[in-house]
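1. what follows is a predicted protein model with its sequence.
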Amino acid sequence: MSRVYLTRPLPDRVLARARDLFDEVEVREETAPLKIGQMRAALALYDGVLPTLGDMFSAEVFLDTENPRCKVLANFGVGYNHIDVRAARAAGVMVTNTPGAVTDATADIAMTLILMSARRAGEGERLVRAGKWEGWHPTQMLGMHVSGKTVGIIGMGRIGQAIAQRCHMGFGMDVVYYNRSEKELAFPATRADSLQSLAEQADIVVVAVPGGAETHHMIGADLFAAMKPTAHFVNIARGDVVNEVALIAALQVGRIAGAGLDVYEHEPEVPNALRSMENVTLLPHLGTAALEVREAMGMMAVDNLYAALHGETPPNLVN
């Protein structure tokens, strides 16, 4: 008998698929992250758990956990920096994720933020909604023309490449990227030898690296100091990749022209300093928020669960 636990409500098609595959499916109706006691209980009570962003399966959760009933954490999402994979593995628990399903949707949100920040779209909408728009005139709300500019992509994995392709093919932008290794790409792009070099060249800087200890506060005051004062900064990666205090400081003194953010260092908390600035576009972590995408993510996570609980290697096992 297989008993699985879904830590958040999921689309109906995903729930139906899970109920077809497993003997018992428990769905937690709350949308807040699990607490440490709930995570420890889940490891003891279920054969498999489908967690997601915010469910902090840290090393502490696995302390004194030997041979737990749970054999797999099938993460709903490509990023898994909220799970201590080494501690899970030591406890005999596999970890999987959902790569691929999120690529295009996340790249689309990056483009949304690029355009909203550069063209002052959020500020303009607020002006109209407040009834303060006085009509069109030639110097009204002048922003930055995106076409033909240079985009700097930090992290050239699947999502970084999808963003770069949209920028180059759709907007004729030159692409500069910073990555640990050279990439063979289907479009022209130049690899920068440092973050500073990338920042100096780019009109728009987009962060698309995975979260985790290696990238924590990877972006800080040095990068913002190297950017052009006319440049915009976009983050669709993980909030703690960016030193939020340094970003706020750069925006407040006009070191950079604007920012578009879908993720935050301590989400769902967003500093009032960011919320109060007109040149900052803020989205509520919408990267994959499309029904088709969330269904695809859920199906992939359920398939990972099924494989792990039937003695097979899950298709998206995290090594």
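-> Received, thanks.

2. can we go C-alpha only for contacts and neighbour counts from here?
-> Noted.

3. flag every buried residue along stretch 281-298.
-> Within stretch 281-298, the residues scored as buried using 16 or more other C-alpha atoms under 10 Å are T281, L282, L283, H285, G287, T288, V293, R294, E295, A296, M297, G298.

4. distance to A90 and secondary structure for those - can I get that in CSV?
-> Below are the buried residues of stretch 281-298 laid out as CSV (distance: C-alpha to C-alpha, whole Å; DSSP: H, G, I helix; E, B strand; the rest coil):
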residue, distance to A90, secondary structure
T281, 42, strand
L282, 39, strand
L283, 37, coil
H285, 32, coil
G287, 32, coil
T288, 31, coil
V293, 32, helix
R294, 30, helix
E295, 31, helix
A296, 30, helix
M297, 26, helix
G298, 26, helix
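
5. closest to A121 among these?
-> Closest approach to A121 among these (C-alpha to C-alpha): T281, at 8.3 Å.

6. all helices for the stretch 151-300 of the chain, in order.
-> 158-165, 171, 195-201, 221-226, 244-252, 272-275, 291-309 (DSSP state H, counting those that start in this stretch).

7. what's the first one packed up against?
-> Contacts defined by 3 or more C-alpha pairs under 8 Å, 6 or more residues apart in numbering; DSSP states H and E place helix 158-165 against helix 103-118, strand 150-154.

8. tell me the angle it makes with helix 103-118.
-> Helix 158-165 and helix 103-118 are oriented at 50 degrees to each other (axes from the mean of the first three to the mean of the last three C-alpha atoms, to 10 degrees).

9. pull the residues that contact helix 158-165.
-> 100, 103-104, 106-108, 110-111, 151, 153-154, 175, 185, 187, 208-209 (C-alpha atoms under 8 Å, 6 or more residues apart in numbering).

10. this is the other structure I want to compare:
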Amino acid sequence: MTQAIPVLIMGALHPALQENVESHFAATRYYELPDKAAWLADHAASIRGVVTSGVYGATAELIGQLPNLEGIFSFGVGYDAIDIGAAKDRGIVVTNTPGVLDECVADIALALMLNVMRRLPEAERFLRAGKWEAAKFPMATKVGGKKLGIVGLGNIGEQIAKRAAAFDMQVFYHNRREKPGVPYTYYADLDAMIQACDVLVLAVPGGAGTEHLIDARRLALLGEKGYLINIARGSVVDETALIRALQAGTIAGAGLDVFEHEPKVPQALIDLDKVVLLPHLASGTFETRRAMADLVYRNLAGYFFENKQLATQVV
């Protein structure tokens, strides 16, 4: 593979992916350009591929500035940071990395559930502060046997359900349509499912269609004994409403791996003991990130060197 096909790297990539892209393509690190506008004025017409991630994405403006762009290859399962409509209108292919991160993301969903319901981080802080000698740590909430509602029973949602079943949880789910062949209870009405469950897990894509899907009204439906777990996108939850619900005791607690304006996390969330907060690390294992990197390169090389062969095409 010696073709010097020009591609644009939007942000720093996994080291293995970065090395592969820069070894086999004429790659430009867009994020290091001192004058991006000037560079685009001189070189935009040469770019045939964009390598990006769910963090950096690809805006309609950027896509419009690259007249010969053929493909956008993204590191991550979510693609809400990419203007899919703009790509589709131009016939530009978009790929992502589903499948390879499902298990690790599901692990974090269960970890958040266990940590917030059993108050484990709070208990550790209690011990480290030397409080155990003077007092017993307060009681927590049992996880086993609870009713779990999953919003979005895709690949990740199914892995969450599989793990929850091992805790003898009753699993409900809400999708736009019922999924054949799964043993879980389907709710066409999201509000009804929220009212029926003890723990609500969000596993839906981000984007305009799910923005603030969980708002103040739906948090109230979850109730004062209910827990919210979000491993989807921060935009799915009205973060201001969530903070108010937690402060008022409208819900019992939350476990969050994603935030509405990350990496900025509101101090009000940080100050609450009833919340477990993680820095968007659900797929963050050596094994999974390498598998994601390999899949991005498989799509990139497949398209340009193997007659447009794509493993995981979005559009």
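-> Received the coordinates, thanks. Treat the numbers as computed from the prediction; the structure is a model and nothing was measured.

11. and the residue nearest the centre of structure 1, how close does it get to A105 of structure 1?
-> With distances taken as C-alpha atoms, centre = their mean, A237 lies nearest the centre of structure 1, 3.9 Å away. Distance, A237 of structure 1 to A105 of structure 1, by C-alpha to C-alpha, to the nearest Å: 13 Å.

12. same question, V206 of structure 1
-> V206 of structure 1 sits 15 Å away from A105 of structure 1, going by C-alpha to C-alpha.

13. more neighbours: the two, which one.
-> V206 (28 against 21; other C-alpha atoms under 10 Å).

14. how about that one, what's its match in structure 2?
-> Counting by TM-score structural alignment, V206 of structure 1 lines up with V201 in structure 2.

15. who's in contact with that match?
-> V201 of structure 2 makes contact with A109, L148, G149, I150, V151, L228, I229, N230, I231, according to C-alpha under 8 Å, 6+ apart.

16. and the fourth one, what's its match in structure 1?
-> In structure 1, the position corresponding to I150 of structure 2 is occupied by I153, as judged by TM-score structural alignment.

17. who touches the nearest residue to its match once chain neighbours are set aside in this structure?
-> In space, and not counting its chain neighbours, I153 of structure 1 is closest to Y177: 4.6 Å by C-alpha to C-alpha, 6 or more residues apart in numbering. Counting by C-alpha under 8 Å, 6+ apart, Y177 of structure 1 makes contact with G152, I153, I154, G155, M156, A189, T190, R191, A192, L198.

18. what about 10 Å?
-> Y177 of structure 1 sits next to 151-156, 160-161, 164, 183, 189-195, 197-199, 202, 205-206 when contact means C-alpha atoms under 10 Å, 6 or more residues apart in numbering.

19. how about N230 of structure 2?
-> Contacts of N230 of structure 2 by C-alpha under 10 Å, 6+ apart are 108-109, 112-113, 151, 200-204, 236-237, 254-259.

20. switch to 8 Å and redo it
-> A109, V201, L202, A203, A254, G255, L256, D257, V258 are the contacts of N230 of structure 2 under C-alpha under 8 Å, 6+ apart.

21. which of those sit farthest apart?
-> For those, and using C-alpha to C-alpha, no pair is farther apart than A203 and A254, which are 14.5 Å apart.

22. between these two, which is the more surrounded one?
-> A side-by-side neighbour count of A203 of structure 2 and A254, using other C-alpha under 10 Å, places A254 first with 28 against 25.

23. mind telling me what that one corresponds to in structure 1?
-> By TM-score structural alignment, A254 of structure 2 lines up with A259.

24. just how off-centre is stretch 128-135 of structure 2 within its chain?
-> In terms of C-alpha atoms, centre = their mean, to the nearest Å, the centre of stretch 128-135 of structure 2 is set 37 Å apart from its chain centre.

25. could you do stretch 83-96 of structure 1 as well?
-> Using C-alpha atoms, centre = their mean, the offset of stretch 83-96 of structure 1 from its chain centre is 21 Å.

26. for it, buried residues please.
-> Those would be I83, D84, V85, A87, A88, A91, G92, V93, M94, V95, T96, for stretch 83-96 of structure 1 by 16+ other C-alpha under 10 Å.

27. any idea how far apart the tips of that stretch sit?
-> 10 Å.

28. surely V94 of structure 2 meets V314?
-> Yes - between V94 of structure 2 and V314 there is a contact under C-alpha atoms under 8 Å: 5.3 Å.

29. tell me where structure 2 has strands.
-> 6-9, 26-29, 49-53, 71-75, 93-95, 147-151, 170-174, 185-186, 199-202, 227-230, 253-256, 275-277 (DSSP state E).

30. re the thing from before, reformat the helices and strands packed on helix 158-165 of structure 1 as a markdown table; add distance to T52 of structure 1.
-> A markdown table is the format used below for these (distance: least, C-alpha to C-alpha, whole Å):
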| stretch | distance to T52 of structure 1 |
| --- | --- |
| helix 103-118 | 16 |
| strand 150-154 | 24 |
